[in-house]
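**Student:** below: sequence and its predicted model.
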Amino acid sequence: MITKQSVIGFIGTGVMGKSMARNLQKEGFPLHVYTRTKEKAAELIEHGAVWKNSVQELAASSDVIITMVGYPQDVEEVYFGEAGILENAKEHTYVIDMTTSKPSLAVDIYRKAKEKNIFALDAPVSGGDIGAKNGTLAIMVGGDEDVFQRMMPIFEVLGENIRLQGGAGSGQHTKLANQITIASNMIGVCEAIVYAKKAGLNPEKVLESISTGAAGSFSLSKLGPRMLKGDFAPGFYVKHFIKDMTIALESAKEMGLSTPGLELSLRLYKELAEKGEADSGTQALIKLFE
């Protein structure tokens, strides 16, 4: 049973991970942290988080372990091997990977965890830096129903729209569907803003009108204004969106699906990254259209 005395180990304190971990701190959970760059965890440590010098050390001292890292290879690195989570966590520990990663990798983690009497969920999120800060993330979960229910006190601190989608890997598949939706939408937002400017309209007023209609979306209402202000700070990195779209495209091809919108968006974002924008926010796509 999860209580406010349950120690949460958090691995990965980047743009979103740091805010998610901070919200757990504010809720009163004891927090242990590890990340490759200790400076990124400085604020959490200042507020009482206990720094651990390795994945191995964190895993051995935590009741629940949450990972929010960058790429599938990072997930593999922290979960597998002699120094990884699964070899060092205690029996009956809960592990929750909230990274957007490969569904097949989520299944591998689940199976290996089960062999060691460890409970695993894949639970990627959507909502960007704003959702992470406000605790309003959409959380898409794959795994066992009883484990999902036991983790609800933690999920409810981090998000609002929290749904179990099915067995292991289902959370990742759902997140990929989310990214496929955003991919084409971002192109539309950029084209709409450029069109409004070329037509001699005030683009801010245009966004005010169309954001609440049938065209409404997070990208339009939250990222559109950032585009107009020239604010390209990352709420979600271009490089990470490329990673997500690449995984989604590979998964779609494995299922025999054609995803032309996704393919176009991936090509444009790769072009954007080649122009030096890999560490910008996804809203920087507007630069290709202006």
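**Tutor:** Alright, I've got the coordinates. Numbering: from 1, shown residues only.

**Student:** only C-alpha atoms from now on, for both contacts and neighbour counts.
**Tutor:** Will do.

**Student:** quick one: the helices in the stretch 151-290 of the chain?
**Tutor:** For the stretch 151-290 of the chain, applying DSSP state H, counting those that start in this stretch gives helices covering 152-158, 170-198, 203-210, 218, 224-229, 238-254, 260-272.

**Student:** actually, the stretch 1-150 of the chain.
**Tutor:** Under DSSP H, counting those that start in this stretch, the stretch 1-150 of the chain gives helices at 17-26, 42-46, 55-60, 72-79, 85-88, 103-115, 128-134, 145-150.

**Student:** ok, which of the ones you listed comes nearest residue 161?
**Tutor:** helix 128-134 (10.9 Å; CA to CA).

**Student:** wait, which of the helices of the stretch 151-290 of the chain is closest to residue 278?
**Tutor:** Taking the helices of the stretch 151-290 of the chain one by one with CA to CA, helix 238-254 is closest: 4.8 Å.

**Student:** and the closest one, how far out from the chain middle?
**Tutor:** 13 Å (CA atoms, centre = their mean, to the nearest Å).

**Student:** contacts for that helix?
**Tutor:** Residues from elsewhere that reach helix 238-254, judged by CA atoms under 8 Å, 6 or more residues apart in numbering: 70-71, 100-102, 176-177, 179-180, 183, 258-259, 262-263, 266, 269-270, 273, 277-282, 284.

**Student:** which of the residues you listed are buried?
**Tutor:** 70-71, 100-102, 176, 179-180, 183, 262-263, 266, 269-270, 273, 277-282, 284 (16 or more other CA atoms under 10 Å).

**Student:** once you drop chain neighbours, what's closest to residue 190?
**Tutor:** Using CA to CA, 6 or more residues apart in numbering and skipping residues adjacent in sequence, the residue nearest residue 190 is residue 286, 5.1 Å away.

**Student:** take the one below as the second:
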Amino acid sequence: MSHRHTPDTTKIGFIGLGIMGAPMARNLLRAGYDVTAFNPTAAKVEAFVEDGGNGASSVAEAVQGADVVITMVPASPEVEQVVLHEGGVLEHIRPGALLVDMSSITPQTSVEVATAAAAKGVDVLDAPVSGGEAGAVEGALSIMVGGEQEVFDAARPVFEALGKTIVLCGPHGSGQTVKAANQLIVAVNIQAVAEAVVFLEKSGVDLPAALDVLGGGLAGSTVLARKKDNILAGDFRPGFKVDLHHKDMGIVTDAAREVGAAVPAGALLAQLVGALRQQGDGGLDHSALVRGVRRLSGEKTED
């Protein structure tokens, strides 16, 4: 039986200190874990070291001696590069260790990683997250996991340092399938909020008051609560980039086609997110969908 990966017995290698990865790695430090982190941008590693973590100059160095390796990178190509290719995690991780990929990637890639890892005697969980930057900072992420029950149970202490809702959703790839569904729901919700905002603005309604009362009724949602202040302020600094949601909508539509599920709203949102990206807003927060609605409504938006 796998032993529980508690702070007193577990060394963690963490790869990917981006918008989500950096606060997640710091929460593991706060929970008492010994964490060694790598990121291609050296300044992010240096900042992590200043906060009390250990820095690595390569994937190999981050993985060396680790009991658990966590990857948190943008997409499937990066996971393949970091995990499967020469110099990657599977070349350096010790047999018996655990690899947890918390990136948002295709279910197929997660299955490929699990198969390759099994050949080396390495346990794997795919464990993408939802909650955005705020959830990562607060340690309140929703974590959807694919893999084996015993391995999941052993990893639970690690997940508890990162999130509040932690659920094993099925075998390898299941976490990524649920994350794809999550991104579908989030995109549709943001688009609905964006359309409501523009409708209310053009109708001359007191917008902050309107959003407050909407948030208290059936129209209320986590998306509305999390995004309304930034939309009101016109602050689209990324908590989750349009570029990444564009990638995720591609995963949703491809995976749905594969299993024969109709996702008409998802197909439309994939187009709207893609258009927003082509308009130069790919680096903004996905709440910038309101900018796309404003353009469709004949308004000019500031660059």
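**Tutor:** In hand now; what should we look at? Treat the numbers as computed from the prediction; the structure is a model and nothing was measured.

**Student:** wait, which of the helices of the stretch 151-290 of the first structure is closest to residue 39 of the first structure?
**Tutor:** Here helix 238-254 is closest among the helices of the stretch 151-290 of the first structure (CA to CA), at 20.9 Å.

**Student:** average offset of the closest one relative to the second structure?
**Tutor:** Its matched residues in the second structure lie on average 0.6 Å from helix 238-254 of the first structure after superposition (mean CA distance after the TM-score superposition for the first structure).

**Student:** so that helix versus helix 260-272, what angle?
**Tutor:** Here helix 238-254 of the first structure points in a direction 150 degrees away from that of helix 260-272 (axes from the mean of the first three to the mean of the last three CA atoms, to 10 degrees).

**Student:** which part of the second structure matches helix 238-254 of the first structure?
**Tutor:** Mapped onto the second structure using TM-score structural alignment, helix 238-254 of the first structure covers residues 242-258.

**Student:** how near is the corresponding residue of the first structure for residue 269 of the second structure to residue 272 of the first structure?
**Tutor:** Superposed on the first structure with TM-score structural alignment, residue 269 of the second structure falls opposite residue 265. Residue 265 of the first structure is 10 Å from residue 272 of the first structure, where distance means CA to CA, to the nearest Å.

**Student:** try residue 69 of the first structure
**Tutor:** Distance from residue 69 of the first structure to residue 272 of the first structure, by CA to CA: 23 Å.

**Student:** map residue 41 of the first structure onto the second structure.
**Tutor:** In the second structure, residue 41 of the first structure lands on residue 45 (TM-score structural alignment).

**Student:** so who does its match touch?
**Tutor:** Per CA under 8 Å, 6+ apart, neighbours of residue 45 of the second structure: 17, 37, 38, 39, 55, 56.

**Student:** look up how far residue 14 of the second structure lies from it.
**Tutor:** 11 Å.

**Student:** now residue 60 of the second structure
**Tutor:** 11 Å.

**Student:** of those two, who's got more company?
**Tutor:** Using other CA atoms under 10 Å as the criterion, residue 60 of the second structure and residue 14 rank with residue 14 on top: 29 against 19.

**Student:** residue contacts, residue 102 of the first structure?
**Tutor:** 72, 169, 172, 247.

**Student:** dump the residue contacts of the aligned residue in the second structure for residue 174 of the first structure.
**Tutor:** Correspondence of residue 174 of the first structure to the second structure, assessed by TM-score structural alignment: residue 178. Residue 178 of the second structure sits next to 144, 169 when contact means CA under 8 Å, 6+ apart.

**Student:** could you do the one 3 residues further on as well?
**Tutor:** For residue 181 of the second structure, the residues meeting the contact criterion (CA under 8 Å, 6+ apart) are residue 252.

**Student:** for residue 76 of the second structure, same thing?
**Tutor:** 104, 105, 106, 109.

**Student:** how much space between the first one and residue 84 of the second structure?
**Tutor:** Distance of residue 104 of the second structure to residue 84 of the second structure, given as CA to CA: 16 Å.

**Student:** re the thing from before, now the helices of the stretch 151-290 of the first structure in JSON lines, with distance to residue 1 of the first structure?
**Tutor:** Supplementary listing: these in JSON lines, determined by distance: least, CA to CA, whole Å:
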{"stretch": "helix 152-158", "distance to residue 1 of the first structure": "10"}
{"stretch": "helix 170-198", "distance to residue 1 of the first structure": "23"}
{"stretch": "helix 203-210", "distance to residue 1 of the first structure": "46"}
{"stretch": "helix 218", "distance to residue 1 of the first structure": "35"}
{"stretch": "helix 224-229", "distance to residue 1 of the first structure": "42"}
{"stretch": "helix 238-254", "distance to residue 1 of the first structure": "33"}
{"stretch": "helix 260-272", "distance to residue 1 of the first structure": "41"}
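
**Student:** residue 98 of the first structure maps to what in the second structure?
**Tutor:** Match for residue 98 of the first structure (TM-score structural alignment): residue 102.

**Student:** so how far is residue 65 of the second structure from that match?
**Tutor:** For residue 102 of the second structure, the distance to residue 65 of the second structure - CA to CA - is 20 Å.
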